[in-house]
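Participant: can't give you the sequence, but here's the structure:
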């Protein structure tokens, strides 16, 4: 799988292994080398593989890369492709994200596309968000906009179902949690679960960009995240999706369940309730 060390990829690999199914994790620096920018790494990574979990390069070259990659995959006998896309790309009509989806649909293999909402795990595994929560104050320009945060474990379970089971070929699953929460409400749930004083402070977009610049973040990161947060602020991402139910026959995991799991992970990692600034990231990876 590409992106096998990322938020969803490592969970897909772990779930496959728990089910006794071999998973080949391909990355730029791992034992199985894979680099979207180096086509010589594609064929060795794909040889002997029957299904691929695809996380694209997130660049303007992604669609062309995926189209070329799927041609090599078909030549080598790959039967199933599962693409991690994003619900926001469809909602916003993003040309790059939709072009990558189109490239997968054109492939000579059974394909499934996953369009998740924002991951619940971003609160612990997205460095800038996790560090802010670790300091006790998350400041974002999301206003009162709502998002139905999806648990990355649910995404992984849907991906594994599509890679190994029947009935998922040709499906585009939009994946969300069962409730749309403001970022303030989600932050409060994490605070209650962990027993820590964590607050959410809504800020204006201009202020958010200025704070990112002061912290040394690159301009392109500020541009991308500012647009994503504006999408939430405008209420464009609040709708619930039925993809988890359609794919797995059950309701998606609630954010409160994720928060309790996260708090339990803190306790196991630290042996105490007082968390330091970077413990969110460390405990999530433990």
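Facilitator: Alright, I've got the coordinates. On a predicted model such as this, the values are computed, not experimentally measured, just so you know. Numbering: from 1, shown residues only.
Participant: Going by C-alpha atoms from here, please, whenever you check contacts or count neighbours.
Facilitator: OK.
Participant: chain center to stretch 128-144: distance?
Facilitator: Centroid separation for stretch 128-144 versus its chain: 18 Å, with C-alpha atoms, centre = their mean, to the nearest Å.
Participant: got the end-to-end distance for it?
Facilitator: One end of stretch 128-144 to the other measures 20 Å (C-alpha to C-alpha, to the nearest Å).
Participant: can you pull the buried residues of that stretch?
Facilitator: Neighbour counts over stretch 128-144 (16 or more other C-alpha atoms under 10 Å) mark 129-144 as buried.
Participant: out of those residues, which one sits closest to residue 24?
Facilitator: residue 130 (29.0 Å; C-alpha to C-alpha).
Participant: Show me what the helix or strand containing residue 96 is packed against.
Facilitator: In this structure, residue 96 is located in helix 95-105 according to DSSP states H and E. Here helix 95-105 touches helix 62-75, strand 80-84, helix 87-92, strand 110-116, going by 3 or more C-alpha pairs under 8 Å, 6 or more residues apart in numbering; DSSP states H and E.
Participant: So which residues make contact with the third one?
Facilitator: Looking back up the chat, that one is helix 87-92. The contact list for helix 87-92 (C-alpha atoms under 8 Å, 6 or more residues apart in numbering) reads 95, 97-98, 115-117, 174-175, 228, 236-237.
Participant: so which of those residues comes closest to residue 220?
Facilitator: residue 228 (12.5 Å).
Participant: what's the spacing between that closest one and residue 7?
Facilitator: 18 Å.
Participant: cool, and residue 38?
Facilitator: On the measure of C-alpha to C-alpha, residue 38 and residue 7 end up 23 Å apart.
Participant: Looking at these two now, which is surrounded by more residues?
Facilitator: residue 7 (19 against 11; other C-alpha atoms under 10 Å).
Participant: Quick check: closest non-adjacent residue to residue 262.
Facilitator: residue 284 (7.4 Å; C-alpha to C-alpha, 6 or more residues apart in numbering).
Participant: what sits against the one you found?
Facilitator: 124-125, 262, 265.
Participant: buried ones in the host helix or strand of it?
Facilitator: Here residue 284 sits within helix 279-285, counting by DSSP H and E. Applying a neighbour-count criterion of 16+ other C-alpha under 10 Å, one finds 279-281, 283-284 buried in helix 279-285.
Participant: and which of these is nearest residue 269?
Facilitator: The closest of these, once distances to residue 269 are taken by C-alpha to C-alpha, is residue 283, at 5.7 Å.
Participant: was I right about the closest one contacting residue 265?
Facilitator: Yes - with contact defined as C-alpha atoms under 8 Å, residue 283 counts as touching residue 265 (6.0 Å).
Participant: Use this one as the comparison:
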């Protein structure tokens, strides 16, 4: 794989930039594609797809998050395989619960049917949301984590683990046809999260449960779009219901090691100063 470029979509995002950095450190040629980068890529402009794929041996995929994301992914996946791409690694999600008759995660089917080798990454909530999303980082800085999740729990995953698994799937044998569910090693409530962040930062921090309506009001004051807030409230309701309150073994299966603990993430991140007022 070192002789062919590896294409990274979403290369400026939480996972993509880490995947690109790791690949470069290992000597791979990396092609980071974005709407405004040197390699232009736009899910809504199919004219940008083929040039981004020229000579590529493997690709890291992040879908468009639009309503027709699966249609675009299907067309892109088939084009990638026809262009000679051998491996596709898709950043997906832990299985969504959908109404009867609807398809779960159709982008996964699109990648599976592309004709290339595929690997699916299915992570839980990112630990890095507390340090790299302005809204949630702001709550940490303000001293109160305000989520409408009651006493729900979630196995927050360190994005560094996701990137490590992605690099392995892109560059090593043995990962084709695998769907790796990725989680941290512990189920944590938001009170646990607040306590870990307080210890790491040596600052007062508490969890205050709020209603979905109150959260929507908080989000509106911070300028979050209404549709994004509605999505967050839906995801929060799943945490409250403990829908994904199980530990996954994807990191162990892919890498042969245990996933990083939330406390380790919090300690390492606090040292960067990101939570300094």
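Facilitator: Sure, I can see it. Fair warning: this is a prediction, and the values are worked out from it, not measured in the lab.
Participant: Give me the TM-score for this pair.
Facilitator: After superposition, the two chains reach a TM-score (TM-score structural alignment, normalised by the length of structure 2) of 0.93; 268 aligned residues with a C-alpha RMSD of 1.4 Å.
Participant: can you put the helices and strands packed on helix 95-105 of structure 1 in JSON lines and add mean neighbour count and distance to residue 17 of structure 1?
Facilitator: Compiled in JSON lines, those are given as follows (neighbours: other C-alpha atoms under 10 Å; distance: least, C-alpha to C-alpha, whole Å):
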{"stretch": "helix 62-75", "mean neighbour count": "19", "distance to residue 17 of structure 1": "22"}
{"stretch": "strand 80-84", "mean neighbour count": "25", "distance to residue 17 of structure 1": "17"}
{"stretch": "helix 87-92", "mean neighbour count": "16", "distance to residue 17 of structure 1": "28"}
{"stretch": "strand 110-116", "mean neighbour count": "24", "distance to residue 17 of structure 1": "21"}
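Participant: Any idea which of those gets closest to residue 203 of structure 1?
Facilitator: Nearest of those to residue 203 of structure 1, taken as C-alpha to C-alpha: helix 87-92 at 21.5 Å.
Participant: Out of the buried residues of stretch 128-144 of structure 1, list just those in strands.
Facilitator: Assigned to strands by DSSP state E, the following of the buried residues of stretch 128-144 of structure 1 qualify: 137-140.
Participant: So what does residue 264 of structure 1 match up with in structure 2?
Facilitator: In structure 2, the residue matched to residue 264 of structure 1 (TM-score structural alignment) is residue 271.
Participant: and that match, how far is that from residue 30 of structure 2?
Facilitator: 29 Å.
Participant: Looking at the two, which is more packed in?
Facilitator: residue 30 (21 against 12).
Participant: Alignment lookup: the more buried one to structure 1.
Facilitator: Checking TM-score structural alignment: residue 30 of structure 2 goes with residue 23.
Participant: Name the helix or strand for its match, please.
Facilitator: Here residue 23 of structure 1 is assigned to no helix or strand, by DSSP H and E.
Participant: That one: what's it in contact with?
Facilitator: Counting by C-alpha under 8 Å, 6+ apart, residue 23 of structure 1 touches 1, 13, 16-17.
Participant: Residue 161 of structure 2 and residue 11 of structure 2: what is the separation?
Facilitator: 16 Å.
Participant: coming back round to it: okay, the buried residues of helix 279-285 of structure 1 in CSV with distance to residue 223 of structure 1 next?
Facilitator: Converted to CSV, these look like this (distance: C-alpha to C-alpha, whole Å):
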residue, distance to residue 223 of structure 1
279, 28
280, 25
281, 24
283, 29
284, 27
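Participant: Closest to residue 202 of structure 1 out of the residues you listed?
Facilitator: Checking the buried residues of helix 279-285 of structure 1 one by one against residue 202 of structure 1 (C-alpha to C-alpha), the nearest turns out to be residue 280, at 21.2 Å.
Participant: Residue 204 of structure 1 versus the closest one, what's the distance?
Facilitator: 26 Å.
Participant: In structure 1, point out the residues matching stretch 249-259 of structure 2.
Facilitator: The aligned range for stretch 249-259 of structure 2 is 242-252, by TM-score structural alignment.
Participant: buried residues in the matching stretch?
Facilitator: So for stretch 242-252 of structure 1, counting by 16+ other C-alpha under 10 Å, buried means 242-244, 246-247, 252.
Participant: wait, which of these is closest to residue 179 of structure 1?
Facilitator: Nearest to residue 179 of structure 1 out of those is residue 252 (C-alpha to C-alpha; 9.5 Å).
Participant: so how far is residue 155 of structure 1 from the closest one?
Facilitator: Residue 252 of structure 1 sits 10 Å away from residue 155 of structure 1, going by C-alpha to C-alpha.
Participant: Which neighbours do those two have in common?
Facilitator: Here residue 252 of structure 1 and residue 155 have residue 244 as joint contacts, going by C-alpha under 8 Å, 6+ apart.
Participant: What number of residues are in the vicinity of the residue nearest to residue 200 of structure 2 when sequence neighbours are not counted?
Facilitator: Leaving aside its sequence neighbours, residue 200 of structure 2 sits nearest to residue 267 (C-alpha to C-alpha, 6+ apart; 4.9 Å). By other C-alpha under 10 Å, 16 other residues sit near residue 267 of structure 2.
Participant: Please confirm that residue 267 of structure 2 is located within a helix.
Facilitator: Yes - Residue 267 of structure 2 sits within a helix when classified using DSSP: H, G, I helix; E, B strand; the rest coil.
Participant: Can you report how many residues neighbour the residue nearest to residue 274 of structure 2 when sequence neighbours are not counted?
Facilitator: Sequence neighbours aside, residue 131 is the residue nearest to residue 274 of structure 2 in space, at 6.7 Å (criterion: C-alpha to C-alpha, 6+ apart). By other C-alpha under 10 Å, 20 other residues sit near residue 131 of structure 2.
Participant: Repeat that for residue 220 of structure 1.
Facilitator: Neighbours around residue 220 of structure 1, by other C-alpha under 10 Å: 9.
Participant: aligned partner of it in structure 2?
Facilitator: Going residue by residue (TM-score structural alignment), residue 220 of structure 1 aligns to residue 227.
Participant: In terms of secondary structure, what does the helix or strand hosting its match contact?
Facilitator: Residue 227 of structure 2 is part of helix 226-240 when elements are defined by DSSP H and E. Judged by 3+ C-alpha pairs under 8 Å, 6+ apart, the packing partners of helix 226-240 of structure 2 are strand 153-154, helix 212-221.
Participant: With residue 176 of structure 2 as the reference, name the closest of the ones you listed.
Facilitator: Closest of these to residue 176 of structure 2 is strand 153-154, at 27.8 Å (criterion: C-alpha to C-alpha).
Participant: Specify, as a residue range, where the closest one falls in structure 1.
Facilitator: Going by TM-score structural alignment: strand 153-154 of structure 2 matches residues 146-147.
Participant: Check stretch 176-192 of structure 2 too.
Facilitator: The alignment of stretch 176-192 of structure 2 onto structure 1 (TM-score structural alignment) covers residues 169-185.
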